[in-house]
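I would like the atomic coordinates for the input below:
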Amino acid sequence: MQFIMEQWFTFHSFVLFVIGAIAAIFGVLLGAAGFILLPAMLMVGVPIHTTIAVNKFATGVSSFVSVLSLLIKGQIKLKTMFPFMMVAAIGGVVGAFISANISENTLNIIACIILAFAFLIVLKQQFKRMEIADSSVTKKISRLPPFFIGMYDGAIGPGSGSMNISYFLKANYPYLKAVQLTRFMMFSSCMSAFFFYLLYGVFDIIIAVPITIGSIVGTQLALKIAPYLKSRWIQMVLPVLFFFLFIQMLKDVL
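Got it, this is the predicted structure:
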């Protein structure tokens, strides 16, 4: 126990905390936490399966804090979200199973390819995204997309938050409500995938704790500033930060 405590109070742990906080801010505001967290963790030498497992744990825990806050305040009703959460959870387990059965070298290459394509798609969605003023006029949406989004989230994850936000925006929810609902979906897919990775033996608590604390801090900060922040400001910063991390990750992988 003393050894673990000593490992948490190091410069490396502080770096992981900062990574978690920054990733969470981008995750809440744009659904893009994975585009920061995954390449940044690989860049500091964390194996990819452990990176994904820790990513799921950190995002799941920080999402739970948001979910709990939204439920206590009565802003979201659990019975409304529960069916969607169950579908996302099943998808998360399926995705984790697929990822866990791919070798580390192969998964590194796959992650690089998926990161590049997913980022371009998400970036395109961000610039097309429009806020809808009337939250009372919503459309019925299928429960099938949450399964596939959850499966992708469990397998690798970058961009899954943005996919969930877009999913709710298509149902005519305003942007802020879509962000809130997405926390429920991310909690479900991330935690179900995390438990699979935990049983699979690739989870590292020494890495997970500072990342998770950073994610919680970043998530709460982002939720507080979301109503006042123009998303285009974050849209301008995200490509630059991602490009830097992606190039560093490519150098390490190749």
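
can we go C-alpha only for contacts and neighbour counts from here?
Noted.

in stretch 192-203, what's buried?
Using 16 or more other CA atoms under 10 Å as the test for burial, stretch 192-203 gives 192-197, 202-203.

And for stretch 59-66?
Quick answer for stretch 59-66 (16+ other CA under 10 Å): 59-64, 66.

Same question for stretch 246-254.
Applying 16+ other CA under 10 Å to stretch 246-254 flags 246, 248-249 as buried.

again, but for stretch 143-150
Judged by neighbour count using 16+ other CA under 10 Å, the buried positions of stretch 143-150 are 145-150.

Among the buried residues of stretch 59-66, name the ones in helices.
59-64, 66 (DSSP state H).

Which residues does stretch 99-114 contact?
Stretch 99-114 is touched from outside by 47-49, 154-156, 197, 200, 246, 249-250, 253, with contacts defined as CA atoms under 8 Å, 6 or more residues apart in numbering.

Just put those in CSV and tack on secondary structure and distance to residue 222.
Shown next, in CSV, are the contacts of stretch 99-114 (DSSP: H, G, I helix; E, B strand; the rest coil; distance: CA to CA, whole Å):
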residue, secondary structure, distance to residue 222
47, coil, 28
48, helix, 27
49, helix, 27
154, helix, 23
155, helix, 25
156, coil, 23
197, helix, 28
200, helix, 32
246, helix, 23
249, helix, 26
250, helix, 29
253, helix, 31
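
I'd like to know which of these is nearest to residue 176.
Closest to residue 176 out of the contacts of stretch 99-114 is residue 154 (24.4 Å), distances taken as CA to CA.

what's around that closest one, how many residues?
Residue 154: 36 surrounding residues under other CA atoms under 10 Å.

That one and residue 91 touch, don't they?
Yes. In terms of CA atoms under 8 Å, residue 154 counts as a neighbour of residue 91; the distance is 7.2 Å.

shouldn't residue 173 be in contact with residue 135?
Yes. The criterion here is CA under 8 Å, and residue 173 meets it with residue 135 at 5.2 Å.

Here is the second sequence; please produce its structure so I can put it next to the first one:
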Amino acid sequence: MQEILSEFDFLMLFFLFVAAFVAGFVDSIAGGGGMITIPVLLISGIPPIEALATNKFQSTFGSFSAAYHFYKKGYLNLKRALPFALLVFAFSALGTISVQFIQTDSLSKILPFLILIFGIYFLFSPKITEEQRATTIHQGFLILAFTCIGFYDGFFGPGTGSFLMLALILLGGFGLTQSLAQAKFYNFSTNVASLVFFALGGKILFIIGIVMALGQFIGANLGSRAAITYGIRIIKPLIVIVSFVMAAKLLYEQF
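The predicted model follows:
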């Protein structure tokens, strides 16, 4: 680990800070921040496991920053959200443990198509509004969805925020900004669960992680402010763009 850190100079740390700032801003509105930070960490010469662990460390600060700002502005009810946060935390931890023993090849092949469908739904669905709507769907389906998404985030990860938002809109009947606020809080919970196990394994590069965490924190705070100020006008287009770009990137890596 010390050998890796010794190769980094101030310019490289600044580059990673900027990448984390941009990722935090985008992720707090549309998700997909890891699509920016993970490639940057790998390009910087960090081994894959350390890159994933360090990315999880810095992204935790971004999800916390966004969730906290949404909470201050009244978009997040902690009393109602906490049980779900504990649920996704537990299953994210289980997923993080499981990924060490199970191959993820099949999941990586279908993921681009799932994200593409998500982007198309957001592009054309008339149900995507700022208003909360009544839903006849039993809450058990939302619990089941969160169980699967929590496990998925610890097991694999890309697109977790998008899947959380979709579940909240379709199954919970929440408005777009409310769904985004809750998704950031639940994503923070899943991040913490994975972070614990990466830290226990000694895989996190803390100096790099702290520099990137600062960029994430600032970017996510500004992104959440923009989401609240402009609402659906900025959230919906950015979600569609990020979804299509993420799907294209994953397909390109496969084929």
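
Quantitatively, what TM-score do the chains reach?
Remark: TM-score between the superposed chains equals 0.79 [TM-score structural alignment, normalised by the length of structure 1]; 244 aligned residues with a CA RMSD of 3.3 Å.

Inside helices: which ones of the buried residues of stretch 192-203 of structure 1?
192-197.

In TSV, list the ones in helices among the buried residues of stretch 59-66 of structure 1 along with distance to residue 95 of structure 1.
Listed next are these as TSV, based on distance: CA to CA, whole Å:
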residue	distance to residue 95 of structure 1
59	16
60	15
61	19
62	20
63	19
64	20
66	24
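
Could you single out the nearest of those residues to residue 239 of structure 1?
residue 59 (21.0 Å).

looking at it, that closest one is touching residue 185, isn't it?
No. In this structure residue 59 of structure 1 lies outside contact range of residue 185 using CA under 8 Å: 10.9 Å.

which residues in structure 2 does stretch 188-206 of structure 1 match up with?
Here stretch 188-206 of structure 1 aligns to structure 2 at residues 189-207, judged by TM-score structural alignment.

Residue 150 of structure 1: helix or strand, and which one exactly?
Using DSSP states H and E, residue 150 of structure 1 sits in helix 144-155.

Using the three-state scheme, assign residue 8 of structure 2.
coil (DSSP: H, G, I helix; E, B strand; the rest coil).

what residues are up against it?
Residues near residue 8 of structure 2 by CA under 8 Å, 6+ apart: none.

From residue 54 of structure 2, how far off is it?
Using CA to CA, to the nearest Å, one gets 15 Å for the distance from residue 8 of structure 2 to residue 54 of structure 2.

now swap in residue 42 of structure 2 and tell me
To residue 54 of structure 2, residue 42 of structure 2 is 11 Å away according to CA to CA.

and if you look at residue 201 of structure 2?
Residue 201 of structure 2 sits 12 Å away from residue 54 of structure 2, going by CA to CA.

got it, and residue 19 of structure 2?
With the distance defined as CA to CA, residue 19 of structure 2 ends up 14 Å from residue 54 of structure 2.

which of the two has more neighbours?
Per other CA under 10 Å, whichever of residue 19 of structure 2 and residue 54 has more neighbours is residue 54, with 28 against 21.

Is that one part of a helix or strand, or is it coil?
Assignment for residue 54 of structure 2 (three-state DSSP): helix.

my read: it touches residue 202, true?
No. Using CA under 8 Å, residue 54 of structure 2 makes no contact with residue 202, being 10.4 Å away.

returning to what we had before: the helix or strand following the helix holding residue 150 of structure 1: how far from the chain's middle?
Using DSSP H and E, the helix or strand that follows helix 144-155 of structure 1 in sequence is helix 160-169. Here helix 160-169 of structure 1 shows a centroid-to-chain-centroid distance of 11 Å under the convention CA atoms, centre = their mean, to the nearest Å.

Show me the contact partners of helix 160-169 of structure 1.
Applying CA under 8 Å, 6+ apart, the external contacts of helix 160-169 of structure 1 come out as 27-28, 30-33, 122, 125, 132, 145-146, 149-150, 152-153, 175, 178-179, 181-182, 185-186.

distance from that helix to structure 2 after superposition?
Following the fit onto structure 2, the mean deviation recorded for helix 160-169 of structure 1 is 0.5 Å by mean CA distance after the TM-score superposition for structure 1.

what range in structure 2 matches that helix?
Aligned using TM-score structural alignment, helix 160-169 of structure 1 spans residues 160-169 in structure 2.

picking that back up, helices and strands around the helix holding residue 150 of structure 1, which ones?
helix 78-100, helix 160-169, helix 175-200 (3 or more CA pairs under 8 Å, 6 or more residues apart in numbering; DSSP states H and E).

any chance of those in a markdown table, plus distance to residue 237 of structure 1?
Listed next are those as a markdown table, based on distance: least, CA to CA, whole Å:
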| stretch | distance to residue 237 of structure 1 |
| --- | --- |
| helix 78-100 | 29 |
| helix 160-169 | 16 |
| helix 175-200 | 19 |
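
To residue 227 of structure 1, which of these lies closest?
helix 175-200 (7.3 Å).

and that closest one, what does it pack onto?
Other elements packing on helix 175-200 of structure 1 under the criterion 3+ CA pairs under 8 Å, 6+ apart are helix 11-30, helix 48-72, helix 78-100, helix 144-155, helix 160-169.

rerun that using 10 Å as the cut-off
For helix 175-200 of structure 1, the packing partners by 3 or more CA pairs under 10 Å, 6 or more residues apart in numbering; DSSP states H and E come out as helix 11-30, helix 48-72, helix 78-100, helix 144-155, helix 160-169, helix 205-225.

Could you list the buried residues of the last one?
Of all the residues in helix 205-225 of structure 1, those buried under the rule 16+ other CA under 10 Å are 206-220, 222-223.

next one: the shortest one
By neighbour count with 16+ other CA under 10 Å, helix 160-169 of structure 1 contains the buried residues 160-169.

would you list these in TSV and tack on distance to residue 112 of structure 1?
Listed next are the buried residues of helix 160-169 of structure 1 as TSV, based on distance: CA to CA, whole Å:
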residue	distance to residue 112 of structure 1
160	16
161	18
162	18
163	19
164	22
165	23
166	23
167	25
168	28
169	28
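
returning to that earlier point: overlap in contacts of residue 154 and residue 91 of structure 1?
Residues touching both residue 154 of structure 1 and residue 91 (CA atoms under 10 Å, 6 or more residues apart in numbering) are 97, 148, 189-190, 192-193.
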